[in-house]
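Got a predicted model here, sequence first, then my questions.
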Amino acid sequence: MESTDNESLLSRSAMSQGQGKGQPNKPRAGSSSSGERQLSRSGSLIKPIPGSPIGDDDDLESGPIEPDVGCCDPRKWWFRWMMLVFISFLGFGSYFVYDIPAALESDIEHAMNVNVAQYSLLYALYSWPNVILCFFGGFLIDRVLGVAWGSILFAGFVLLGQAVVAIGAQSNLFWLMLAGRFIFGIGGESLAVAQNNYVVRWFKGKELNMVFGIQLSFSRVGSTVNLNIMKPVFDSFSNITPAYSQLGAAMWFAALFCGLSLSCAVILLFLERRTDRVIKRDVGGSDEKVNLKDVKDFPLSLWLLFIICVGYYVGVFPFIGLALVFFESKYSVDSATSHALTSIVYIISAAASPVFGLLVDRTGRNLTWVIAATAVTVGCHVMMAFTFINPYVPIIIMGFAYSVLACALWPIVSLVVPEHQLGTAYGFMQSVQNLGLAVVAQGAGILVNSNGYLWLEIFFSICVALSVLASILLWLVDDASGGKLNASAKTRKREAAEKERAALIAAAPPSPSSSPSMGNRMRPRTPVELRNRFLTRLGIEKPVNLRSLPLAQPSLLR
């Protein structure tokens, strides 16, 4: 009886093997199930028997077939760059709307019948709240909402705020316009924090510096487009009267760009969910949860980054805001030339930031680039303060230095804090930057009125020099702790590969051959084990009484 069963079982095995070498079995329509699997070695589709250890064998090379995800596959190389397009347009509307008061200053003052001090509140009510709000926005992204839902929320605030501004203009209610700018400010800076989180999430360890440069370019393009088209747009509504209704129509036009940003936030949510579903990314995130108390535990290197950020940006943005009269008074240029000079920094940064970002990606050495950019900017302010060299020279150099610093500085945060604290860290960085800009903008105006532009340039030189000192101190602190922040690109690539290899080894299941319960770990398989392993791969159930049966009866071998 045993011999008959054995021959029958071997016949079934041979038939299965013949099917594998010949015409492959084709499953009937509707007969496929989750238990089916394609064996790459035989090319045949076999339905394993329940309980069969198929797929558990450590030597089986063929894994489960990935599902067909269509044209939008997050595992493709181009998917990250498609994400970058939507990430860049995510903040386009916010940057476009932010500088509307600058583009329509005289028109706003005339249409709403306000003076310069009242007009300045349109910027003040944006900046001051963000000293606190964008920090809590980063905390909400890390702890409560996540980057995708956080982006939708803050893009919604941007659109709502601009809509309230438009309603206030159409209703001739300046206080309502101010309320709209306040609402807009709640979302604007926090949306920038979400953008930074998205960039680090998709490009950390790859083209991070270049992508930060591209993001900076889009922000400057948004501001530049606004400054160039909003005045013609306002004039195109000249048939609408009175003047405040004309202003309201222009504000509704600007709200369309905020709607574009909100649409990008929704698309990014869809793409994030698709990525989680296809590549089985951990949607729960890290087990570590961010806490507001984490701020006091931020490392010294992060606090030095905050000082660099504040010291540098207060020497650039307030300077550009006050440079019109400075160029006209010191260099005796006309208004058109003065406007051209002040716009050079933004124009250069829009074009040069991606190039410098790629250069930083290829070379690494972020701190070296930061030190060079801050030192060069100090030299530009010193030239404008104490020499009469053509103003195009220092302002063009400042534009390139500003591009380098933005590409090299902001990615360093992702090297200092863990990923679950990125939103909080970037939010705090935005907060201290807004605090510095708000204080210095008001203080610079007082300084000009009392002491003139020479002392203003000396003040800006001191601010940027402070960022140089903080950069050098950060380089010393980093060098004492291993030089991670100023490592070369080759070193970072090697360390990332070693870290990934260690993670794969830690996550891999232990091999059966490494189990201490086995006697001789290098013992060859017996003929019986080879036969059983072959039948197991074919998905054929082995009766218990045959699992140790020899290949042939001893009587047949005599």
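Arrived safely. Numbering: from 1, shown residues only.

going forward, measure contacts between C-alpha atoms and count neighbours the same way
Noted.

so Phe257 touches Phe92, yeah?
Yes: using C-alpha atoms under 8 Å, Phe257 is in contact with Phe92, at 7.3 Å.

and Ala375, how many neighbours?
Neighbours of Ala375 under the rule other C-alpha atoms under 10 Å: 19.

Sorry, wrong one. I was asking about Tyr426.
Neighbours of Tyr426 (other C-alpha under 10 Å): 25.

same thing with the one 3 residues further on?
In terms of burial, Met429 registers 26 neighbours under the definition other C-alpha under 10 Å.

again, but for Ala441
18.

Contacts only, for the closest residue to it other than its chain neighbours.
Nearest residue to Ala441, sequence neighbours excluded (C-alpha to C-alpha, 6 or more residues apart in numbering): Pro318, at 5.5 Å. Each residue near Pro318 by C-alpha atoms under 8 Å, 6 or more residues apart in numbering is listed here: Leu437, Val440, Ala441, Ala444.

ok, now Asp99?
Asp99 neighbours (C-alpha under 8 Å, 6+ apart): Ser223, Asn226, Leu227.

closest to Ser414 among those residues?
Nearest to Ser414 among the contacts of Asp99 is Ser223, at 26.6 Å by C-alpha to C-alpha.

host element of the closest residue to the closest one other than its chain neighbours?
Among residues not flanking Ser223 along the chain, Phe96 sits closest, at 5.1 Å (C-alpha to C-alpha, 6+ apart). Assigned by DSSP states H and E, Phe96 belongs to helix 92-98.

contacts for whichever helix or strand comes after that helix?
Remark: after helix 92-98, the chain's next helix or strand is helix 100-103, criterion DSSP H and E. With C-alpha under 8 Å, 6+ apart as the contact definition, helix 100-103 has outside contacts at Ile108, Tyr119, Leu122, Tyr123, Asn226, Leu227, Asn228, Met230, Lys231.

Below is structure B, check it against A:
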Amino acid sequence: MAKERWFILFYCCIIAFSVDFFYDEPSALVARLTGTSVYCVNGTDTSCLELDMVQYNAFFSGISWASGVAALVAGLCIDHYGPVTPLWFSIALIFAGALLFAGGSYASSTTVAFGLMLAGRVIHGIGGGTVVTVCHQMKAAWFHYDELALSFGLHILCARLGSAAAYAIIGTAVTTLGLSGSLWIGFGVTLLACIAIVGLINRDHRIHDSGIPSSMSGAGHSFRRLNGLFWCLVIVAFLLYGVVSTFTANGVALITDIYGRSESVSSLIVDLIYDICLITPFLAIFMDKFGHRDWWITASSLFLIIGLGLFLAPRCPPWVIPVFFGLSYAIFPTTLYSSLPLVVPQRSLGIANGVLTFVQYASTGILTLGAGAILDMLPSDDNRRWLRFTIFLAGIAVLAILLAFIINCLNAKTGRRLTPSQKVRRQAVDIEEVTPINIDFVTEPHGSVVRETTEIRKSETSMPASWRSFPSRQEVRVTSDF
């Protein structure tokens, strides 16, 4: 069973690659979807559409909202019924959504095509949000503290590779295949996710052994177990994901308009964000080894501000934002998701992952629509609209930095759960000697209360009690709000 977790992670990585490939597919086709490409103007590509920027950004906001709501519902379902039913549900939806998105481009008018393709994005988003939440919960259940960030880092790396592949493959193929032909590439990649989900379902009996409960307490009880530090992580996730996702959705158009690069070259420049994310597993190893996840969150926020600040400077090269955004994007998703098992009780991990995934997608849905409205305020040939766009993202990044400092303060006041390194964790919890005892309450520093403790591990170390209080498979904990 020790090697089983790596097979689970392998399937989850394939799913992540496929879901993110489909998500970012329109970004590489923005010129064809809006009818501004030279191939659309000269009539070479007869499948071009004429969407405005609000409609184009609706492709991202629609799938993001659908994925977010689905993730929230999936989190509750996992806590109550286990993962298998949501997995079957997601197969049908991502297949149907990808098929409708690709086939909708053949409609006779832009209006009809937009409606069909948007419906396909929403349907795919429901399935994608569901399966991603299941994968996050399974990784949290299978991987221990020493490998927690690494498992999330590998998962997120494959997701970024999916996004990078979408820019590279679609951006190159569109010259030959045109808009409609290129969309079928995304459908083919979606089939890989369907096969991977079937692989997870075929391990049904092992999935139940992974620690994902088949029944849990009520949803309200699960929500009450989510403390103040968790909700701060959720808010900072909203801000960080929103900034990066909004830029990647509009980055190709920005570079094409500001720097006069072709759509293929612009796609490759924006693709740097995902190329840099290749370092994510190495950063995850350092994160697991040295701890201090609160500092990693602060660093990722600073990278966003640096990138946007340099972009506003005169004669800034087009790769500046992608490089700094890539560094940030390589850090914060792994940090946030691997922090959940450290601050949330085991029985609430399903709903916690659902909430965080919901916020991740909801931020994209809200901010991409806002960005589309800002860009449509001025004519498409007026580059001042991109200045407003950049200032909009910079304001959100500033809020993320302020919230990151609040997380540092809360972490210090609530037992430094995000701080310990592997060495400290191993000293604090001796996994070789376990003495079962039953107690009603254990009061820890700063007012946090441990309830329903079924096992306490013996340790000869003098480490602070709060560093021995991470939620684990042997302990179910309720912590105070702050």
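Nice, thanks for sending it over. What you are looking at is a predicted structure, and each value in this text was computed from that prediction instead of being measured.

For the stretch 1-150 of the first structure, just list every one of the strands.
Assigned by DSSP state E, counting those that start in this stretch, the strands in the stretch 1-150 of the first structure fall at 37-38, 45-46.

Just tell me which of those ends up closest to Ala470 of the first structure.
Each of the strands of the stretch 1-150 of the first structure has some distance to Ala470 of the first structure by C-alpha to C-alpha; the shortest is strand 37-38, at 59.6 Å.

residues in the second structure aligned with the closest one?
Aligned using TM-score structural alignment, strand 37-38 of the first structure spans no residues in the second structure.

now stretch 299-317 of the first structure
Using TM-score structural alignment, stretch 299-317 of the first structure pairs with 227-245 in the second structure.

Now do the buried residues in the matching stretch.
227-245 (16 or more other C-alpha atoms under 10 Å).

So which of the residues you listed are in helices?
Counting by DSSP state H, the part of these found in helices is 228-245.

follow-up on the earlier one: show me what the helix holding Phe96 of the first structure packs onto, helices and strands only.
If contacts are counted by 3 or more C-alpha pairs under 8 Å, 6 or more residues apart in numbering; DSSP states H and E, helix 92-98 of the first structure sits against helix 208-236, helix 243-278.

a markdown table please, covering those and showing distance to Val448 of the first structure and mean neighbour count.
Formatted as a markdown table, these follow (distance: least, C-alpha to C-alpha, whole Å; neighbours: other C-alpha atoms under 10 Å):
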| stretch | distance to Val448 of the first structure | mean neighbour count |
| --- | --- | --- |
| helix 208-236 | 26 | 21 |
| helix 243-278 | 32 | 20 |
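
circling back to that earlier point, would you turn the strands of the stretch 1-150 of the first structure into TSV with mean neighbour count and distance to Asn532 of the first structure?
Written out in TSV, the entries for the strands of the stretch 1-150 of the first structure read as follows (neighbours: other C-alpha atoms under 10 Å; distance: least, C-alpha to C-alpha, whole Å):
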stretch	mean neighbour count	distance to Asn532 of the first structure
strand 37-38	17	19
strand 45-46	20	17
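
Looking at those strands, spot the one closest to Ser11 of the first structure.
strand 45-46 (16.8 Å).

distance between that closest one and the chain's centre?
43 Å (C-alpha atoms, centre = their mean, to the nearest Å).

What of stretch 90-103 of the first structure?
Using C-alpha atoms, centre = their mean, the distance from the centre of stretch 90-103 of the first structure to the centre of the chain it belongs to is 20 Å.

and the counterpart of Ser18 of the second structure in the first structure, what does it touch?
With TM-score structural alignment as the criterion, the equivalent of Ser18 of the second structure in the first structure is Gly93. Residues near Gly93 of the first structure by C-alpha under 8 Å, 6+ apart: Gly222, Ala255, Phe257, Cys258, Gly259, Leu260, Ser261.

where's the residue lying closest to the second one once chain neighbours are set aside relative to Ala102 of the first structure, distance?
Right, Ala255 of the first structure. The shortest distance from Ala255 of the first structure to any non-neighbouring residue, by C-alpha to C-alpha, 6+ apart, is to Gln162 (5.8 Å). Separation of Gln162 of the first structure from Ala102 of the first structure (C-alpha to C-alpha, to the nearest Å) stands at 15 Å.

any idea where the helices of the stretch 51-200 of the first structure begin and end?
For the stretch 51-200 of the first structure, the helices defined by DSSP state H, counting those that start in this stretch cover 77-90, 92-98, 100-103, 105-112, 116-127, 130-140, 146-170, 174-203.

sorry, back to before: reformat the contacts of Pro318 of the first structure as JSON lines; add secondary structure and distance to Asn291 of the first structure.
Listed next are the contacts of Pro318 of the first structure as JSON lines, based on DSSP: H, G, I helix; E, B strand; the rest coil; distance: C-alpha to C-alpha, whole Å:
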{"residue": "Leu437", "secondary structure": "helix", "distance to Asn291 of the first structure": "27"}
{"residue": "Val440", "secondary structure": "helix", "distance to Asn291 of the first structure": "30"}
{"residue": "Ala441", "secondary structure": "helix", "distance to Asn291 of the first structure": "32"}
{"residue": "Ala444", "secondary structure": "helix", "distance to Asn291 of the first structure": "36"}
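
Report the two of these separated the most.
Farthest apart among those by C-alpha to C-alpha are Leu437 and Ala444. That separation is 10.1 Å.

With that, I have no additional questions.
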